[in-house]
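Novice: generate a structure from the sequence data that follows.
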Amino acid sequence: MYNKVVMIGNLTRDIELRYLPSGSAVAKSAIATSYKYKTQTGEQKDEVCFLDFNIFGRSAEIANQYLKKGSKVLLEGRLVLEQWTGTDGQNRTKHSLRVDTMKMLDSKSSTEGGYAPQGNYDNNPSSSYSKPAPTAQSGQASGGMQRVEQQHYIPEYDINDDEIPF
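Specialist: A predicted model of the protein is given here:
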């Protein structure tokens, strides 16, 4: 079976960071995406999808540090069914996204005085950043344009916020 979800959208609320008893970080928030289409009558419609997500490990701490409500982000992971019992005794369920890879899409200028690094962050326990991928150039894409896919490696630095000059 295959369960993979890729979403690009904006955060609907600030990241909520917690720590498990094991010391591992867990970040929770939600993402909103939209899809625009025209009906048969020509009327413009906008379909919005909201989805809660969870990020674990170092990626959760990075998300908490750099993302805020409204931040644009690409999330890749798998859909999971969460089950719990509510305070009223009723069983509850909801689908959420368990994030494996996160990419911040906001630029430095779009953050209010802060710096949001652009790059891929994955939850691979052996590294807190995704491994660099070689630059690949595919053949002619539709429309006669060439498509270039590139992934940048971002090294891990241990820097305090007090050391950043801006």
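Novice: for the rest of this, base every contact and every neighbour count on C-alpha atoms.
Specialist: Fine.
Novice: mind listing the strands in this structure by residue range?
Specialist: Per DSSP state E, the chain carries strands over the ranges 5-11, 16-19, 25-38, 44-56, 72-85, 91-104, 120-122, 136-140, 146-149.
Novice: now the fourth one and strand 5-11, what's the angle there?
Specialist: In this case it means strand 44-56. Put simply, strand 44-56 runs at 100 degrees to strand 5-11, going by axes from the mean of the first three to the mean of the last three Cα atoms, to 10 degrees.
Novice: quick one, which of the strands of the chain is packed in tightest?
Specialist: Of those, the one with the most neighbours on average (mean count of other Cα atoms under 10 Å) is strand 120-122, at a mean of 24.
Novice: quick one on the thing from earlier: tell me which of the strands of the chain sits nearest to residue 166.
Specialist: strand 91-104 (19.7 Å; Cα to Cα).
Novice: so what does the closest one touch, helix or strand wise?
Specialist: Here strand 91-104 touches strand 44-56, strand 72-85, strand 120-122, going by 3 or more Cα pairs under 8 Å, 6 or more residues apart in numbering; DSSP states H and E.
Novice: identify whichever of those strands lies nearest to residue 24.
Specialist: Among those, the nearest to residue 24 by Cα to Cα is strand 44-56 (7.1 Å).
Novice: which residues does residue 62 contact?
Specialist: By Cα atoms under 8 Å, 6 or more residues apart in numbering, the contact set of residue 62 is empty.
Novice: distance-wise, check it relative to residue 56.
Specialist: Here the criterion is Cα to Cα, to the nearest Å. By it, residue 62 lies 10 Å from residue 56.
Novice: how much space between the residue lying closest to residue 137 once chain neighbours are set aside and residue 140?
Specialist: Closest residue to residue 137 apart from its sequence neighbours, by Cα to Cα, 6 or more residues apart in numbering: residue 148 at 4.8 Å. Per Cα to Cα, residue 148 is found 10 Å from residue 140.
Novice: repeat that for residue 84.
Specialist: Residue 84 is 50 Å from residue 140, where distance means Cα to Cα.
Novice: second input sequence below; structure requested for side-by-side comparison:
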Amino acid sequence: MASYNKVMLIGNLTRDPEVRYTPKGSAVCDIGLAVNRVYTSDSGEKVEEVTFVDVVLWSKMAELAGKYLHKGRPVFIEGRLQMDSWEDKQTGQKRTRMRVVGEQMQFLGSPGGDRGPAGGGGDDEGGGYSRPQQRPQQRPASQQRPPQRPAPARQNDEFGEGPITDGMEDDDIPF
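Specialist: Modelled structure (predicted):
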């Protein structure tokens, strides 16, 4: 039987990112997301429902989250569900929790978010940032080339968490 494990979330951070490093030096970042859903009940009343989701990010994506995200900032996360289980040392009971392992991340909203005025913007693909528009010098039509977008970098971490794609280099972040 085939299976498919994919999660896409847009929400606001519920706390500042917590970045730590494994003994082998890989960055790990835990974030909490509040995902809102608004719907109309059978009685015609508008209802808002909030779901809180724990997300873990690895490697370069974890470092970027720690550097640029903060509580209240909107973000898009694409990843997969993972079930963690452990034994509680105090009670001896088996505990489990579901969380999302982030495989791609896109910053949304303004870089300053609720921390004051800041520039920002989006592109036509539903979020993120584009570099400030500059007027290029016109070249003859025969010399103009369409802009090319590099493919996202793929790398595997040493914990078997699978491919991690952040698609960004430090030079690509416009703030």
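Novice: from what I can see residue 114 of the second structure touches residue 74, true?
Specialist: No - between residue 114 of the second structure and residue 74 there is no contact under Cα atoms under 8 Å: 10.2 Å.
Novice: let's check: the centremost residue of the first structure is which one?
Specialist: Note on the first structure: the residue nearest the mean C-alpha position is residue 75, at 3.2 Å, using Cα atoms, centre = their mean.
Novice: for that one, which residues are in contact?
Specialist: 5, 6, 7, 8, 99, 100, 101, 102, 103 are the contacts of residue 75 of the first structure under Cα under 8 Å, 6+ apart.
Novice: aligned counterpart of residue 11 of the second structure in the first structure, please.
Specialist: Structural alignment (TM-score structural alignment) places residue 11 of the second structure against residue 9 in the first structure.
Novice: just residue 62 of the second structure next, same as before
Specialist: Aligning on TM-score structural alignment places residue 62 of the second structure opposite residue 60 in the first structure.
Novice: that match contacts residue 27, correct?
Specialist: Yes - Residue 60 of the first structure lies in contact with residue 27 (Cα under 8 Å); the separation is 4.9 Å.
Novice: shared neighbours, the two?
Specialist: Residues touching both residue 60 of the first structure and residue 27 (Cα under 8 Å, 6+ apart) are residue 17.
Novice: show me the contacts for the corresponding residue of the second structure for residue 32 of the first structure.
Specialist: Aligned by TM-score structural alignment, residue 32 of the first structure pairs with residue 34 of the second structure. Contact analysis of residue 34 of the second structure by Cα under 8 Å, 6+ apart lists 11, 12, 13, 14, 50, 51, 52, 53.
Novice: distance-wise, check residue 84 of the first structure relative to residue 98 of the first structure.
Specialist: For residue 84 of the first structure, the distance to residue 98 of the first structure equals 17 Å [Cα to Cα].
Novice: picking that back up, ok, the residue nearest to the centre of the first structure to residue 101 of the first structure distance?
Specialist: Going from residue 75 of the first structure to residue 101 of the first structure by Cα to Cα gives 6 Å.
Novice: also residue 33 of the first structure?
Specialist: In terms of Cα to Cα, residue 33 of the first structure sits 17 Å off from residue 101 of the first structure.
Novice: export the strands of the first structure as TSV, with columns for distance to residue 155 of the first structure.
Specialist: As requested, those are exported to TSV (distance: least, Cα to Cα, whole Å):
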stretch	distance to residue 155 of the first structure
strand 5-11	24
strand 16-19	23
strand 25-38	20
strand 44-56	19
strand 72-85	20
strand 91-104	15
strand 120-122	11
strand 136-140	21
strand 146-149	20
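Novice: among those, which comes closest to residue 157 of the first structure?
Specialist: Once the strands of the first structure are compared by Cα to Cα, strand 120-122 is nearest, at 13.6 Å.
Novice: what packs against that closest one?
Specialist: Under the contact definition 3+ Cα pairs under 8 Å, 6+ apart, strand 120-122 of the first structure sits against strand 91-104.
Novice: and stretch 62-79 of the first structure, how far apart are its ends?
Specialist: 22 Å.
Novice: cool, and stretch 19-28 of the first structure?
Specialist: Span of stretch 19-28 of the first structure from end to end, Cα to Cα: 11 Å.
Novice: swap in stretch 121-137 of the first structure?
Specialist: With Cα to Cα as the measure, stretch 121-137 of the first structure spans 23 Å from end to end.
Novice: and it, what's buried?
Specialist: For stretch 121-137 of the first structure, a neighbour-count test (16 or more other Cα atoms under 10 Å) marks 121, 122, 123, 124, 128, 129, 130, 131 as buried.
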